[in-house]
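1. 3D model of this:
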Amino acid sequence: MKHVSILIPKGHTSVVNIEGTHQIFNDVNSILKNMERPPLFKVQLVGISKETSQRNGLFKIDADVLIGDVKKTDLIIIPAIHGDPKTMMENNAAFIPWIVKQYNAGAEVASLCIASFFLAATGLLNGKQCATHWAAANDFRNTFPEVTLVDDKIMTEEDGIYTSGGAYSFTNLLVYIIEKYAGRDVAVMIAKMFMIDIDRISQSPFIIFQGQKTHDDEPIKQAQEYIENNFEEKITVDQLASMFALGRRNMERRFKKATANTVTEYIQRVKIEVAKKNLEKSRKNVNEVMYEVGYSDTKAFRTVFKRITGLSPVEYRTKYNRESAIA
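-> Now for the predicted structure:
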């Protein structure tokens, strides 16, 4: 039997992550019972105090056991922890050596959504790939440059460490882990019971590109603003370098350092973000939208659009345009 430890951190934690994980793993046992198979998971809520207040007292969660009582576990689940990062780390510092010790003893570890920040603070993610909520991607890169963030992925697995993307995508990671432990048939049953898209692997369709302006490189900020205000034009790296009195190589180096995107990637993402909004809200066809954001080559536009969003322009409009959805 696999021992699953769902952590109950102090502070503003995702109650949905905690309760959802608890319910799904216990329902696996119910499914196995109906299949006349033995239960697979022993699920416990593990805390650093017996009673933990959540969301400013709106909820209270009682831990089944404290970390000192768990000598060995097989899977640690870290739910998303919100609020001031420094306070979050101070309140929950006691978990870190326990997580590291359990991992070194053979336990697997999974972070859900922005719990990747807490997991990264253990050092266990150094040199590994990691997913997190797309909205926190820039902050994560700045805070943990030694971790390889893949902000388009809905989940990652490497050396017994799992991470999931934003919000409710944690259910996709749970189904993935269940398939690994209990088999495809049980994973499919859980996916059907909870109506989870079992093989979804990307959070790209949900990303809203907002740029990255929490840096102090003023010429690069001005270049970003120029790109955003002139998205319909054909903008080149040489043009921007000349406008802001920078050499091309220096421009590219500073832009990548400040924004985590190359100049070309940034231009493409700005154009595609405008295209996405037009496809969501207007009645314009794909070609009209394409021309308005400065593309004249249909194949190039569709290729870039799908690489960034994971969907073709037509698929995206069908998914998010209200009139298309109703039709």
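
2. contacts and neighbour counts: CA atoms only from here.
-> Fine.

3. Now do the contacts for the closest residue to Val286 other than its chain neighbours.
-> Ranked by CA to CA, 6 or more residues apart in numbering and with sequence neighbours excluded, the top spatial neighbour of Val286 is Pro313, at 6.6 Å. For Pro313, the contact set (CA atoms under 8 Å, 6 or more residues apart in numbering) comprises Leu279, Val286, Arg302, Phe305, Lys306.

4. sec struct for the closest residue to Ile267 other than its chain neighbours, please.
-> What sits nearest to Ile267 in space, not counting adjacent residues and going by CA to CA, 6+ apart, is Ile227, at 6.4 Å. Three states are possible here, and by DSSP: H, G, I helix; E, B strand; the rest coil the one that applies to Ile227 is helix.

5. Another sequence for comparison is provided below:
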Amino acid sequence: MKHVSILVPRGHTSLTNIEGTHQILSEVNNFMAMQGRDPLFKIQLVGLSKETSQRNGLFTVKPDILISELEKTDLIIIPALMGDPVVAMDLNQELLPWITTQYENGAEVASFCIGTFFLAATGLLDGKQCATHWRLANEFRNAFPNALLVDDKIMTEEDGIFTSGGAYSYLNLLLYLIEKYAGRDIAILTSKAFMIDIDRISQSPFIMFQGQKSHEDEPVKQAQEFIEKNFHEKITVDQLASMLALGRRSLERRFKKATCNTVTEYIQRVKMEAAKKGLETGRKNINELMYDVGYSDTKSFRGTFKRITGLSPIEYRNKYNKEAVSNN
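-> Next comes the predicted model:
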């Protein structure tokens, strides 16, 4: 039987992650029993105190066991810790060495959504791929430059460490873990019972690009604002460098450092965000939208759109603009 430790940190934590994981893994045990098989998981809520207040006292969670009482576990689940990550780490300092020790003793570790910030504080993500909520991708990179964030992935796995992307993508990671431990048949049964879309691997279709401006490099901010106001035009790096009286290499280096995107990537993402909004709310055809965002080559536009969103323009419209589709 695999021992699963669902952490109950102090502070403001995703109760959905905690209760949802407990419910789904408990149901897996029921599915196993229905098939005449032994239960697979021993599931415990593991915390730092006998009672943990959540949501400013609105809820109280009572862990089954404290970390001081649990010598060994097989899988640690880290839920999303809300609010200021620094405050969350201060409140839960004792958990960090415990997670590291358990991992070194053979436990696997899974973090959900922004729980990846807490996992990264252990150092276990240094040099490893990981995912978190796309909205906090830049903040994560700034805080943990040694971790290899892949902001389009719904989940990652490397050396017994698992991470999931934004919000309810924790369900997809849970299904992945269930398939790993219980087999494909039980994972499919679970996906049907809870109506979770199995085999979804990308959060790209859900990403809303919001220009990264939490930096102090004024020329780069000017370049960003110019791109965002003139996305319908063909914009080049040389044009921006000349406008700002900077050398091309200097602009590219500073832009990448400030935004985590190259200039070309930023231009493409701004254009694709405009195209996405057009597909979500308008009725223009694909070619019209392509010209609106400054593209003249259909193949290039479609290729860039799919690389950034994970969907073709038509697939994206079908997913997010039912009214336009039904009226065609």
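
6. How close are the two chains, by TM-score?
-> The TM-score (TM-score structural alignment, normalised by the length of the first structure) is 0.99; 327 aligned residues with a CA RMSD of 0.9 Å.

7. returning to what we had before: compare the contacts of Pro313 of the first structure with the second structure and list the overlap.
-> Here the contacts of Pro313 of the first structure are checked against the second structure with both residues aligned by TM-score structural alignment, their matches' CA atoms under 8 Å, and the contacts held in both are Leu279, Val286, Arg302, Phe305, Lys306.

8. before we move on, which element is the aligned partner of the fourth one in the second structure in?
-> Across the two structures, Phe305 of the first structure finds its equivalent in Phe305 of the second structure, going by TM-score structural alignment. Taking DSSP states H and E as the definition, one finds Phe305 of the second structure inside helix 298-309.

9. what does Val4 of the second structure give?
-> strand 2-8.

10. Show me which residues of that strand are buried.
-> By neighbour count with 16 or more other CA atoms under 10 Å, strand 2-8 of the second structure contains the buried residues His3, Val4, Ser5, Ile6, Leu7, Val8.

11. any chance of those in a markdown table, plus distance to Trp134 of the second structure?
-> Below are those laid out as a markdown table (distance: CA to CA, whole Å):
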| residue | distance to Trp134 of the second structure |
| --- | --- |
| His3 | 31 |
| Val4 | 27 |
| Ser5 | 26 |
| Ile6 | 24 |
| Leu7 | 23 |
| Val8 | 24 |
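
12. From the residues you listed, pick the one nearest Gly123 of the second structure.
-> For the buried residues of strand 2-8 of the second structure, the residue nearest Gly123 of the second structure by CA to CA is Leu7; the value is 18.1 Å.

13. Next up, the contacts around the closest one.
-> Counting by CA under 8 Å, 6+ apart, Leu7 of the second structure has contacts Ile18, Leu45, Val46, Gly47, Ile76, Ile77, Ile78, Pro79.

14. Just give the nearest non-adjacent residue to it, would you?
-> Nearest one to Leu7 of the second structure, counting by CA to CA, 6+ apart, is Val46 at 4.9 Å.

15. tell me the contacts of that neighbour?
-> Shown in contact with Val46 of the second structure (CA under 8 Å, 6+ apart): Ser5, Ile6, Leu7, Val8, Pro63, Asp64, Ile65, Leu66, Ile67.

16. Same check on Tyr266 of the first structure?
-> By CA under 8 Å, 6+ apart, the residues touching Tyr266 of the first structure are Gly211.

17. about what we covered before: need the contacts of Leu7 of the second structure in CSV (columns: secondary structure and distance to Pro205 of the second structure).
-> Formatted as CSV, the contacts of Leu7 of the second structure follow (DSSP: H, G, I helix; E, B strand; the rest coil; distance: CA to CA, whole Å):
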residue, secondary structure, distance to Pro205 of the second structure
Ile18, helix, 26
Leu45, strand, 33
Val46, strand, 35
Gly47, strand, 35
Ile76, strand, 29
Ile77, strand, 26
Ile78, strand, 25
Pro79, coil, 23
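
18. Tell me, how many residues neighbour the residue nearest to Ile267 of the first structure?
-> When neighbours are defined as other CA atoms under 10 Å, Ile227 of the first structure has 22 of them.

19. List the residues that contact it.
-> Residues in contact with Ile227 of the first structure (CA under 8 Å, 6+ apart) are Ile235, Ile267, Val270.

20. From Phe301 of the first structure, how far out is the residue nearest to Val286 of the first structure?
-> Using CA to CA, to the nearest Å, one gets 9 Å for the distance from Pro313 of the first structure to Phe301 of the first structure.

21. can you give me the strands for the stretch 1-150 of the first structure?
-> Chain-ordered strands for the stretch 1-150 of the first structure, with DSSP state E, counting those that start in this stretch as the definition, fall at 2-8, 12-13, 41-47, 51-54, 59-62, 65-66, 75-78, 81-82, 108-111, 129-130, 148-149.

22. how much does the fifth one stray from the second structure?
-> It refers to strand 59-62 of the first structure. After superposition onto the second structure, the mean distance of strand 59-62 of the first structure to its aligned counterpart is 0.8 Å, using mean CA distance after the TM-score superposition for the first structure.

23. go on, the last one?
-> Taken against the second structure, strand 148-149 of the first structure registers an average deviation of 0.5 Å after superposition, with mean CA distance after the TM-score superposition for the first structure.

24. Take the kept ones among the contacts of Pro313 of the first structure and write them to TSV, including distance to Thr163 of the first structure and neighbour count.
-> As requested, those are exported to TSV (distance: CA to CA, whole Å; neighbours: other CA atoms under 10 Å):
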residue	distance to Thr163 of the first structure	neighbour count
Leu279	31	24
Val286	35	19
Arg302	30	19
Phe305	26	23
Lys306	24	17
